[in-house]
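1. predicted model and sequence follow; I will ask about them next.
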Amino acid sequence: MSSDASSVTYSDIQAAAARLDDVVHRTPVMTSSTVNDRVGAEVFFKCENFQKTGAFKLRGGYNAIAQLSPAAKERGVLTYSSGNHAQAIALAGRLHGVDATIVMPENAPQVKLDATRGYGAEIIPYDPETTTREALGQNIAEDRGLTLIPPYDHPHVVAGQGTVGDELFDEVGDLDALLVCCGGGGLLSGCAIAARQHAPNCTVVGVEPDAGDDATRSFQSGTLQTVENPDTVADGARTPYLGDVTFPLVLEHVDDMVTVSDATLVQAMHVLWERMKIVVEPTGALGTAALLQGAVSFPGQRIGVVISGGNVDLGRANTLFEEHGLI
């Protein structure tokens, strides 16, 4: 894959949007007067927790499988994922009649394991303490002749994820700032490309958990940094590093990176549940957490926040809220 920052362009996002038409939901944009008052700005939440499979990942997964050759579709696909990309590839594979094999950590949320199996995929579990998912996935793909579709480091995946930002700007118009959660950088880089097209002066900020700050350190140093099995409630942001595709795109199109604590993340998740009445998983609340804790501040401005997903075990969510004294 190309490491050139031009490996994905806005025209690729437009082409992805055409492929995804009538396949994915055009998810709602919601507002909260409580949040607006608290941060002194006008905030627009792009709610991908209402997307099919419960997260934005179907966009990139479907866009990638759609462009495979008939022979590759016949052989099948493989990915590795803690859950949301797993579900996306499983469903996209089913929609295309393509067999999907998913390498998933043994400690993945049960709700994500169950949903992935429900879409008909084969799950291969692994111990994240002793196994590197990228190496395991690559070996299995080569042994079985499967096409590997990684969760973020693929131009077709990035282009599909960029349709999230494209829809947001189409609906609300110009924005002064855009906050996007960051794991491997697929959603962040895709949305940043869309932002550059719609609002060149928009400040695009990626948000990570403190424990999984590899992208922030990479952005600040200009050199790829890694993190190993970060201990964070944001399971979708436990990725070890940005990729050959996403790292140059983040450097080119993103303006800043910040991190938030797990405690702040759970508090933001609780605000979204209680005040907006929407189910959001920890990773999905990263952008909201940065705004509410003051990691970023845009007083009096128009701010877009991407809520990436809502796949959270309800029992686990209640435990988190109890542990942080929120219920």
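-> Received it, and whenever you're ready, just let me know what you need.
2. only C-alpha atoms for contact and neighbour calcs from this point on.
-> Noted.
3. quick one: what helix or strand has Gly93 in it?
-> For Gly93, the host element (DSSP states H and E) is helix 84-96.
4. which SSE is immediately downstream of that helix?
-> strand 100-105.
5. tell me how far Ala66 lies from Tyr152.
-> Going from Ala66 to Tyr152 by C-alpha to C-alpha, to the nearest Å gives 16 Å.
6. ranges for the helices of the stretch 51-200 of the chain?
-> With DSSP state H, counting those that start in this stretch, the ranges of helices along the stretch 51-200 of the chain come out as 57-66, 70-75, 84-96, 110-118, 133-144, 155-172, 186-198.
7. which residues of the stretch 201-327 of the chain fall in strands?
-> Using DSSP state E, counting those that start in this stretch, the strands of the stretch 201-327 of the chain run over residues 203-209, 256-260, 302-307.
8. circling back: which of Ala66 and Tyr152 has more neighbours?
-> For Ala66 versus Tyr152, the count of surrounding residues by other C-alpha atoms under 10 Å is larger for Tyr152: 28 against 19.
9. looking at the helices of the stretch 51-200 of the chain, which is nearest to Leu242?
-> helix 186-198 (8.7 Å; C-alpha to C-alpha).
10. against which helices or strands is that closest one packed?
-> Applying 3 or more C-alpha pairs under 8 Å, 6 or more residues apart in numbering; DSSP states H and E, we find helix 186-198 packed against helix 10-20, helix 155-172, strand 177-181, strand 203-209, helix 246-253.
11. second structure follows, compare the two:
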Amino acid sequence: MLTLDDVRAARERVEAVARRTPLEYSHTFSEMTGAEVYLKLENSQRTGSFKIRGATNRITTLSDEEKAAGVVTASAGNHAQGVALAASRAGVNSKIVMPEYAPISKVKATERYGGDVVLYGNDYDEAQTKAHEIEESEGRTYVHAFDDEYVMAGQGTIGLEIAEDCPDLDTVVVPIGGGGLISGISTAIKEQYPDARVIGVQAEQASSAADSLNKGSIQTIDEVDTIADGIAVRRIGDKPFEVIRERVDEVVTVSDEEIAVALTYLLERSKTLVEGAGAVALAALVFQKFDYEEGEVVVPALCGGNIDMNTLTTVVMRGLVETGRYLKIRTELKDRPGSLEQLIEIIAAEKANIYAVRHDRTSRKIALNATEVEIDLEMRGPDHVESLLEELRDAGYDVEVLD
């Protein structure tokens, strides 16, 4: 099994390429949760995620013959960039298979780092199948995203930094996709601070590790569907699973809505941009998915910041809806002069700001002398939303809140 010595050896190889990322105390999230919260800002890492650490450790340990033949891997985006840059720095040719629906920003970044990108399949697992075909046909070395001890050890260098920068650590919270990151971090933490807890977090719609631990053997999910694309893996790795069973205290899950709220909080209150996978650790803390004591020192690992701008728009909007900052409603009015004005007067009296109004007389769901209205509103929170809805319904409007 992976050891602390493996992680320490990896550090000597990794530090020439990867940055030591900050550990910053968060007044905002400490006040919000009651814990003493320190954010491990791995989203500020070179290539925008922790993946450069494991990729560098693996590629620098290749033989001269393996380096000459080149490497191949599969990735949803972050591992792709890590392998591309690590390979370029080592003078090794890299071929990267990415899902066809991988965010375009991650595809372009991988190409800029020197990777030869092949788009294939609907998700990571289908891309991985194609990558293994290339491995066999071209004689390349496959650099696994997580099921490799050199990769796991490289990711564990984050744990060394946390242990050094936060000696009073009680709990570290770590995202889980395939399990390489938490395997490395838990090894680095537990062998130095046996009493510290390591909490793993998965997206509800990509919870292979949680299911596997519950059932005692590795489980494969038929389909993954989450905004946390960086951890959207159908099956946890064999090697990480053994480490997680031994060294991780608890694995919890968070919903996409909770991830969106955490991402929005980070952007608005900490001026910190992360991707969906980078927000899951904080989401688990904010939504109390695990037990902790008042004043407990908790370190959520923000593992990546590579979010596509179109995705960011969608996620932030979801976060605003979940926190009562954005409201979309539909109601029916009499189709006569002054009807819309009367509705808007109530909205104005409640000091809600109108983003957009859509007026439709053609809907088959309404009477011929009626019109349907949809209104998008800027709100100030859940209490404000409830107050407005109550006023509208008291005035006789049949109001439907739209997702």
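-> Done, it's in. This is a predicted model, so every value here is computed, not measured.
12. kindly provide the TM-score of these chains.
-> Overlay of the two chains. TM-score (TM-score structural alignment, normalised by the length of the first structure): 0.95; 321 aligned residues with a C-alpha RMSD of 1.4 Å.
13. for Ser33 of the first structure, which of the helices of the stretch 51-200 of the first structure is the nearest?
-> If we rank the helices of the stretch 51-200 of the first structure by C-alpha to C-alpha, the stretch that ends up nearest is helix 155-172, at 16.3 Å.
14. and the closest one, what does it pack against?
-> Using 3+ C-alpha pairs under 8 Å, 6+ apart: helix 155-172 of the first structure touches helix 10-20, strand 42-47, helix 57-66, helix 186-198.
15. quick one: contacts for the residue positioned nearest the centre of the first structure?
-> Among the residues of the first structure, the one closest to the centroid is Leu187, at 5.0 Å (C-alpha atoms, centre = their mean). Contact analysis of Leu187 of the first structure by C-alpha atoms under 8 Å, 6 or more residues apart in numbering lists 152, 158, 161-162, 164, 180-181.
16. what does it correspond to in the second structure?
-> Counting by TM-score structural alignment, Leu187 of the first structure corresponds to Leu181 in the second structure.
17. quick check: closest non-adjacent residue to the aligned residue in the first structure for Glu149 of the second structure.
-> By TM-score structural alignment, Glu149 of the second structure lines up with Pro155 in the first structure. Nearest non-adjacent residue to Pro155 of the first structure, counting by C-alpha to C-alpha, 6 or more residues apart in numbering: Val8, 5.8 Å away.
18. correct me if wrong: that neighbour contacts Val158.
-> Yes. Taking C-alpha atoms under 8 Å as the definition, Val8 of the first structure is a contact partner of Val158 at 7.3 Å.
19. ok, the two, which is more surrounded?
-> Per other C-alpha under 10 Å, whichever of Val8 of the first structure and Val158 has more neighbours is Val158, with 35 against 23.
20. measure that one to Ala289 of the first structure for me?
-> Here the criterion is C-alpha to C-alpha. By it, Val158 of the first structure lies 24 Å from Ala289 of the first structure.
21. would you list every one of the strands in the stretch 301-403 of the second structure?
-> Secondary structure of the stretch 301-403 of the second structure (DSSP E, counting those that start in this stretch): strands at 326-334, 353-360, 370-378, 400-401.
22. and for the second one, what span of the first structure is it aligned with?
-> Read that as strand 353-360 of the second structure. On the first structure, no counterpart of strand 353-360 of the second structure exists by TM-score structural alignment.
23. hmm, who's touching that strand?
-> Applying C-alpha under 8 Å, 6+ apart, the external contacts of strand 353-360 of the second structure come out as 347, 371-379.
24. for the shortest one, same thing?
-> Contacts of strand 400-401 of the second structure with the rest of the structure, by C-alpha under 8 Å, 6+ apart, involve 327-331.
25. hmm, try it at 7 Å
-> Here strand 400-401 of the second structure makes contact (C-alpha atoms under 7 Å, 6 or more residues apart in numbering) with 328-331.
26. next: the third one.
-> For strand 370-378 of the second structure, contacts defined as C-alpha under 7 Å, 6+ apart pick out 325-335, 352-361.
27. so it aligns onto which residues of the first structure?
-> Going by TM-score structural alignment, strand 370-378 of the second structure sits over no part of the first structure.
28. tell me, how many residues neighbour the nearest residue to Gln81 of the second structure once chain neighbours are set aside?
-> Among residues not flanking Gln81 of the second structure along the chain, Thr110 sits closest, at 4.6 Å (C-alpha to C-alpha, 6+ apart). Residues contacting Thr110 of the second structure under the criterion other C-alpha under 10 Å number 25.
29. then Glu129 of the first structure?
-> 10.
30. ok, it - contacts?
-> Neighbours of Glu129 of the first structure in contact, by C-alpha under 7 Å, 6+ apart: none.
31. follow-up on the earlier one: of all the strands of the stretch 301-403 of the second structure, which one is nearest Ala209 of the second structure?
-> Going by C-alpha to C-alpha, the one of the strands of the stretch 301-403 of the second structure nearest Ala209 of the second structure is strand 326-334, 34.0 Å.
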